[in-house]
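*Asks:* structure for the following, please:
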Amino acid sequence: MSTGPVSLRPAGHPPVQKPRIGVLLMNLGTPEGTDYWNMRRYLKEFLSDPRVIEVPKAVWWPVLNGIVLTFRPSKSGHAYKTIWNEERNESPLKTVTRAQAEGVARALEERYGAEIVVDWAMRYGHPAVAPAIQRMKDQGCDRILLFPLYPQYSATTTATANDQAFRKLMKMRWQPAVRTVPAYSDEPGYIDALARSVTRHLEGLDWTPDLVLASFHGLPKLYLDRGDPYHCFCVKTARLLRERLGWPEERLRHSFQSRFGKAEWLKPYTDKTVEELARSGVKKIAIIAPGFSADCVETLEEIQGQVRDAFMAAGGEKFTYIPCLNDHPDHIAFLTGMVERELAGWIGAARKAAVAAE
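*Replies:* Here you go, the predicted model:
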């Protein structure tokens, strides 16, 4: 008469974790504080990445260490200080990314129990990617899905986030199997969530914008010339959003922000565009940032501060910023759906493996 499951492992065999699946949400990064040295550490890691700065090291290194890291930390620190989450003592990007991971984790736990482990990390700064992958491995994850939270693919974002995960994997004796989530610039669920966010926001105003501007993070034009597809994905997102809203072409336009240095970047530039709009008679505008999955210094300080000021100074009268999707239920549902789609074939296999390991 059977008294229960019989272990097939020999006596003295070390404990074996039940196989699980890991999901790692990855965003760009954040400094740990707004002071000079925290900002300097963050900027040095970020601006030392050859995926971000495609300039020969012999040329860029003296500029970075001799000029940029001398003066930029104080300026960037001031910008971060204006939007800092004082309650948690962290940047809004960290606050929102954590909330996104927690939201996706709750949704997956409701459907799959403890089979899936959800964690989050930053490409630059903390929490770092490598420790997150190790935590998943320690919890029995023999399959990991990497999810860079960048709707529009670029080598400077999606690729470098995955690179960082692969660097950790290269050092692991027992690697988990890995998949990566593709960029989602034209996913219907993403476009629908953006459209609903626009509609909700505009319905809450007591005025109607003459125009909505979709502002994406900029990129040096040279990167486009070398084959980076980011520009095309941004333009497509803006077009699909406009079509989903049922608007004519003149009601929603696109632009690019956050340029750095003297080189030509993707055009039209957001700051120049809002100035030209104001001078041409457009007095009321709304701006949305569809390239950001979470609000951050580029949206909360740059758009709501610098860009707004540029528009008003040029003769604008009404300005509003439409927040990122952040951890809104629409966004959590979309992210969860993307995870489930990309885990196809893994979820059931992990469950069977867990049973067999008992």
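
*Asks:* from now on I want contacts and neighbour counts done on CA atoms only, so please keep to that.
*Replies:* OK.

*Asks:* how far off centre is whatever helix or strand Ala101 lives in?
*Replies:* Under the criterion of DSSP states H and E, Ala101 resides in helix 92-112. Remark: helix 92-112 is offset 14 Å from the chain centroid, using C-alpha atoms, centre = their mean, to the nearest Å.

*Asks:* okay, buried residues for that helix please.
*Replies:* For helix 92-112, a neighbour-count test (16 or more other C-alpha atoms under 10 Å) marks 92-108 as buried.

*Asks:* just the endpoints, please. Distance across stretch 312-322?
*Replies:* End-to-end distance of stretch 312-322: 17 Å, with C-alpha to C-alpha, to the nearest Å as the criterion.

*Asks:* show me what counts as buried in it.
*Replies:* 312, 314-316, 318-322.

*Asks:* check stretch 241-257 too.
*Replies:* So for stretch 241-257, counting by 16+ other C-alpha under 10 Å, buried means 241-242, 245, 252-257.

*Asks:* another one to check against the first:
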Amino acid sequence: MSPTFRDAPVHAGPGHTAVLLVNLGTPDEATPAAVRRYLGEFLHDHRVVELSRWLWCPILHGVILPLRSGKVARNYASIWTPEGSPLLAYSKKLAAAMQHALPDLPVRLAMRYGNPSVPSVLRALEAEGMTRLLVLPLYPQYSASTSASVLDAVAQEIATWRRVPDLRFVADYHDDAGWLDAVEARIRAHWDLHGRGDRLLFSFHGLPQRFERAGDPYPRQCEAGARALAARLGLADGEWLLTYQSRFGREKWLEPATDKTLEQLAREGVKTVDVVCPGFAVDCLETLEEIAVQNAEIFRHAGGGELRYIGALNHEPGHVAALAALARRHLQGWPH
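*Replies:* Model (predicted):
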């Protein structure tokens, strides 16, 4: 059977270039039903869970979603704001600031899972006459489970179009000088206000170890970025550590784990730990609740003192400038 293509609107003129920012996503509400819908979409992604659907779907729908949705909803409720989910609220502010920094281009925001969805935002851009597209996932470090999944979603949508746009894709920016400048400035600003802790932890989202064995560059990029930042901050070995958070399931994940490292530091007599999460472009459940609340409690209960979470870059001017400059470099050669 021949494929069916959705006819695109016919536009006169040279067409338009657009920038699409994509973040992970969030539930629409902090309720078990909304969380279940969100987690169902997220955990159905083959890039996220690389198991046979025959094996995985019964586990997901029969065990994980019924048991976890209520607990995760309570965690979301604890950080929910009048503007909604922090991830969506901060991502919108970042996109608005990016639009101000790139006034000659439409800048749009989509979520890989949840709303606004990648297909809906792409269709709106298509209706506006977009014929050239730069996709900028808000993941500084590349992983097949994040950056590649964004490309999957974009490709799946435009595969149905009659006229496919010119396409460029930013795979990662973990070593971008402007981004490193922004993270360094964020840490120094925290130290100027609160002083330096006994240790600085760079906590990144974890991955199953088999992803690395399969060739995923994510851990190497995390290490390269952390080392570059430590060098910029003048930290000696032993004054900083790299850890991985957000383990899920029983298989082996990247190590050392953030929570286990904090317990060990507490046993060693460390009283004050600063934690920064350079893998998260904006603050979200994994930073505001998992790190700033759960892991702070783990550290205290193990005998430590204060865990000071250093907030994400969000829509700070240095972050906006870095991403705008990154976009302009990748747009070179295209007429605007």
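
*Asks:* quick one: which of the buried residues of stretch 241-257 of the first structure is nearest Ala121 of the first structure?
*Replies:* Gln257 (24.7 Å; C-alpha to C-alpha).

*Asks:* quick one: map that closest one onto the second structure.
*Replies:* Applying TM-score structural alignment, one finds that Gln257 of the first structure aligns to Gln245 in the second structure.

*Asks:* could you point out which element follows the helix holding Ala101 of the first structure?
*Replies:* strand 116-125.

*Asks:* what is that following strand packed up against?
*Replies:* strand 20-30, helix 36-47, helix 92-112, helix 129-138, helix 160-170 (3 or more C-alpha pairs under 8 Å, 6 or more residues apart in numbering; DSSP states H and E).

*Asks:* which position in the first structure aligns with Arg196 of the second structure?
*Replies:* In the first structure, Arg196 of the second structure lands on Thr208 (TM-score structural alignment).

*Asks:* number of residues surrounding that match?
*Replies:* As a burial measure, Thr208 of the first structure scores 13 neighbours (other C-alpha atoms under 10 Å).

*Asks:* make sure it is actually in contact with Lys284.
*Replies:* Yes - contact criterion C-alpha atoms under 8 Å: Thr208 of the first structure and Lys284 qualify, at 7.4 Å.

*Asks:* from Asp163 of the first structure, how far off is the alignment partner in the first structure of Thr160 of the second structure?
*Replies:* Counting by TM-score structural alignment, Thr160 of the second structure lines up with Lys171 in the first structure. In this structure, Lys171 of the first structure and Asp163 of the first structure are 13 Å apart, going by C-alpha to C-alpha.

*Asks:* neighbour count winner among those two?
*Replies:* Asp163 (15 against 10).

*Asks:* what about the strands in the first structure?
*Replies:* 20-30, 116-125, 141-148, 177-180, 211-217, 252-257, 284-288, 318-322 (DSSP state E).

*Asks:* in stretch 206-226 of the second structure, what's buried?
*Replies:* By neighbour count on 16+ other C-alpha under 10 Å, the buried set for stretch 206-226 of the second structure is 206-208, 211-212, 216, 218-219, 221-223, 225-226.

*Asks:* cool, stretch 265-278 of the second structure as well?
*Replies:* Those would be 265-266, 270-278, for stretch 265-278 of the second structure by 16+ other C-alpha under 10 Å.

*Asks:* export these to TSV and tack on distance to Pro82 of the second structure?
*Replies:* Output for those, formatted as TSV (distance: C-alpha to C-alpha, whole Å):
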residue	distance to Pro82 of the second structure
Leu265	36
Ala266	36
Val270	37
Lys271	34
Thr272	32
Val273	30
Asp274	28
Val275	26
Val276	25
Cys277	24
Pro278	26
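
*Asks:* wait, which of these is closest to Leu201 of the second structure?
*Replies:* Distances from Leu201 of the second structure to these, taken by C-alpha to C-alpha, are shortest for Val275, at 4.7 Å.

*Asks:* re the thing from before, quick one: contacts for the match of Arg196 of the second structure?
*Replies:* Going by C-alpha atoms under 8 Å, 6 or more residues apart in numbering, Thr208 of the first structure touches 202, 284.

*Asks:* how much space between it and Glu243 of the first structure?
*Replies:* From Thr208 of the first structure to Glu243 of the first structure the distance is 19 Å (C-alpha to C-alpha).

*Asks:* try Pro148 of the first structure
*Replies:* Distance from Pro148 of the first structure to Glu243 of the first structure, counting by C-alpha to C-alpha: 26 Å.

*Asks:* so which residue is dead centre in the first structure?
*Replies:* The structure's the first structure has its C-alpha centroid closest to Leu149; by C-alpha atoms, centre = their mean the separation is 3.6 Å.

*Asks:* which position in the second structure pairs with it?
*Replies:* Counting by TM-score structural alignment, Leu149 of the first structure lines up with Leu138 in the second structure.

*Asks:* quick one, the helix ranked longest in the second structure and strand 306-310 angle?
*Replies:* Among the segments of the second structure that qualify as a helix by DSSP state H, the longest is helix 177-194. Relative orientation of helix 177-194 of the second structure versus strand 306-310 (axes from the mean of the first three to the mean of the last three C-alpha atoms, to 10 degrees): 140 degrees.

*Asks:* what comes up buried for helix 177-194 of the second structure?
*Replies:* Per 16+ other C-alpha under 10 Å, helix 177-194 of the second structure contains these buried residues: 178-180, 182-188, 190.

*Asks:* next: stretch 126-134 of the first structure.
*Replies:* 127-130, 132-133.

*Asks:* again, but for stretch 158-169 of the first structure
*Replies:* By neighbour count with 16+ other C-alpha under 10 Å, stretch 158-169 of the first structure contains the buried residues 158, 160-162, 164-166, 168-169.

*Asks:* how about the nearest residue to Lys18 of the first structure, chain neighbours excluded?
*Replies:* Among residues not flanking Lys18 of the first structure along the chain, Ala354 sits closest, at 4.9 Å (C-alpha to C-alpha, 6 or more residues apart in numbering).

*Asks:* same check, this time on Tyr269 of the first structure
*Replies:* According to C-alpha to C-alpha, 6+ apart, the nearest residue to Tyr269 of the first structure is Phe256 (4.9 Å).

*Asks:* and the gap between that neighbour and Pro127 of the first structure?
*Replies:* Distance from Phe256 of the first structure to Pro127 of the first structure, by C-alpha to C-alpha: 28 Å.

*Asks:* can you list the buried residues of stretch 312-322 of the first structure in CSV and add distance to Gly77 of the first structure?
*Replies:* As requested, these are exported to CSV (distance: C-alpha to C-alpha, whole Å):
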residue, distance to Gly77 of the first structure
Met312, 25
Ala314, 27
Gly315, 30
Gly316, 29
Lys318, 28
Phe319, 25
Thr320, 25
Tyr321, 22
Ile322, 24
